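Visitor: Coordinates only, no sequence provided:
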């Protein structure tokens, strides 16, 4: 008469064990999903330099960068990132190329991201094979010095020369940085000696000199760093989960996305 009771008790134990195992698997799956889909690809910070310039910074690594052609405000794309280089009308006027493919149209096409139009301009290059950053002054993608043209990205702008206070002013003159001495919104792209990358936008109208000083003081302090000015004024735009900067709400043609 006791056997059915024992079988019932054993069945309850097996059921509880099975439910425990299923619950454990479910919790593990949820944690794995959460880890994969929320793993931070960047960190956001806002700092203010002693000269009063507010910097909004997206700190990431070069493997998370995707250069994109867009036709909207950066904050309307649904992507994390900032604006890219210069443009006019529907033409991209700064180099924007990934693995030797421009962000828009075909290689060597005008307005595609293949050229720094009119000028040899500072272009920030990530060589994915050699794992190193450089800023190279070039007019076209064909002039870039990279080890493997299937493993790099390059973003054009104007050289900051953060490590050389003596020549930077002359360089921005020859590279034709727009409105360098006027109070404008500014954006830039900076790397440091540890191959960390900083996407920087200020909503504080300032000169190029003031923006550069703020970056020297607040971005990777005490480390070697170099970078480029990107398009500025109303084109200075940033989108993140923590903050958005719309510039003057205009559309831009290219952005630097973190993915």
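Guide: Received, thanks. It should be emphasised that the depicted structure is a prediction, and the values quoted were computed from it without experimental measurement.

Visitor: contacts and neighbour counts: CA atoms only from here.
Guide: Fine.

Visitor: hey, where'd the helices end up in this protein?
Guide: For the chain, the helices defined by DSSP state H occupy 3-38, 168-174, 208-218.

Visitor: What are the buried residues along the second one?
Guide: Looking back up the chat, that one is helix 168-174. Applying a neighbour-count criterion of 16 or more other C-alpha atoms under 10 Å, one finds 168, 169, 171, 172 buried in helix 168-174.

Visitor: and those as CSV, adding distance to residue 71?
Guide: Converted to CSV, those look like this (distance: C-alpha to C-alpha, whole Å):
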residue, distance to residue 71
168, 32
169, 32
171, 30
172, 27
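
Visitor: so which of those residues comes closest to residue 191?
Guide: Closest approach to residue 191 among the buried residues of helix 168-174 (C-alpha to C-alpha): residue 168, at 16.9 Å.

Visitor: these two touch, right, that closest one and residue 161?
Guide: Yes - at 5.3 Å, residue 168 counts as touching residue 161 under the criterion of C-alpha atoms under 8 Å.

Visitor: biggest separation within the buried residues of helix 168-174, which pair?
Guide: Maximum distance among those (C-alpha to C-alpha): 6.3 Å, for 168 and 172.

Visitor: shared neighbours of those two, anything?
Guide: The contact sets of residue 168 and residue 172 overlap at 159, 160 (C-alpha atoms under 8 Å, 6 or more residues apart in numbering).

Visitor: on that earlier part again, return the most buried member of the helices of the chain.
Guide: Mean neighbours per residue, mean count of other C-alpha atoms under 10 Å, is largest over the helices of the chain for helix 208-218, with a mean of 20.

Visitor: Check which helices and strands it sits against.
Guide: Judged by 3 or more C-alpha pairs under 8 Å, 6 or more residues apart in numbering; DSSP states H and E, helix 208-218 is in contact with strand 43-48.

Visitor: this is the other structure I want to compare:
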């Protein structure tokens, strides 16, 4: 039996090239079906930001014209907007926003550190967001990742039932228990 193709469902772009395939191809990481929160690193300005985008190319991402950026799509956490985050995440299609699931996210702080955060137990989006806000006082913003516990596949502390091939991964450089 042939294994399924490794698809990237959210925007996943590195230096203006989709992680898997080419722009406008299903599963490439160059497109997604609705506008969602996208974490962007712009190397020319040395800054992270979150923006809503549907297509992961330079014409829709607010980056410099030198193609030196990466972008990872997800759902906006809106860490600085306690009253509006829920509606925004819901409108962006946060899966089972009130249900208890394993959650994962990418966050960044004022020191330009990026954090891959995964839950060790099932929780609501609200509980996960609250825990992310509590990691440190200078956390700026972040996105929920849509991989749930698929983000935990290569971490020995976690188990997953996911078996689909992955085309995009976040490398953990310094794993710290929070």
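Guide: Yep, it's here. Just so we're clear, the structure is a prediction, and the values are computed from it rather than from any experiment.

Visitor: Can you calculate the TM-score here?
Guide: Once the chains are laid over each other, their TM-score by TM-score structural alignment, normalised by the length of structure 2 reads 0.86; 168 aligned residues with a C-alpha RMSD of 2.1 Å.

Visitor: out of the buried residues of helix 168-174 of structure 1, who's nearest residue 82 of structure 1?
Guide: residue 172 (21.4 Å).

Visitor: Need the counterpart of residue 10 of structure 2 in structure 1.
Guide: Using TM-score structural alignment, the partner of residue 10 of structure 2 in structure 1 is residue 94.

Visitor: What about that match, how many residues nearby?
Guide: 32 (other C-alpha atoms under 10 Å).

Visitor: Please report how far it lies from residue 70 of structure 1.
Guide: 14 Å (C-alpha to C-alpha, to the nearest Å).

Visitor: Report the contact partners of the residue nearest to residue 45 of structure 1 when sequence neighbours are not counted.
Guide: Spatial nearest neighbour of residue 45 of structure 1, chain neighbours left out: residue 57 (5.2 Å); criterion: C-alpha to C-alpha, 6 or more residues apart in numbering. By C-alpha under 8 Å, 6+ apart, residue 57 of structure 1 lies in contact with 44, 45, 46, 198, 199, 200, 201.

Visitor: quick one: which of those residues is most hemmed in?
Guide: Highest neighbour count within the contacts of residue 57 of structure 1, by other C-alpha under 10 Å: residue 200, with 29 neighbours.

Visitor: what's the closest non-adjacent residue to it?
Guide: residue 57 (4.7 Å).

Visitor: what's the matching residue for that neighbour over in structure 2?
Guide: Using TM-score structural alignment, residue 57 of structure 1 lacks an equivalent in structure 2.

Visitor: Which residue in structure 2 aligns with residue 190 of structure 1?
Guide: Checking TM-score structural alignment: residue 190 of structure 1 goes with residue 107.

Visitor: What count of nearby residues applies to its match?
Guide: Residue 107 of structure 2: 25 surrounding residues under other C-alpha under 10 Å.

Visitor: which residues does it contact?
Guide: Applying C-alpha under 8 Å, 6+ apart, the residues near residue 107 of structure 2 are 114, 115, 116, 117, 132, 139, 140, 141, 142, 143.

Visitor: which of those are also in contact in structure 1?
Guide: Compared against structure 1 with both residues aligned by TM-score structural alignment, their matches' C-alpha atoms under 8 Å, those retain 114, 115, 116, 117, 140, 141, 142, 143.

Visitor: Which of these lies at the shortest distance from residue 56 of structure 2?
Guide: Using C-alpha to C-alpha, those come closest to residue 56 of structure 2 at residue 143, 15.6 Å.

Visitor: measure residue 64 of structure 2 to residue 47 of structure 2 for me?
Guide: For residue 64 of structure 2, the distance to residue 47 of structure 2 equals 11 Å [C-alpha to C-alpha].

Visitor: repeat for residue 15 of structure 2
Guide: Look at residue 15 of structure 2 and residue 47 of structure 2: by C-alpha to C-alpha, they are 15 Å apart.

Visitor: hang on, the earlier thing: ok, the contacts of residue 107 of structure 2 vs residue 55 of structure 2, which is closest?
Guide: Residue 55 of structure 2 lies nearest to residue 143 out of those, by C-alpha to C-alpha, at 16.5 Å.
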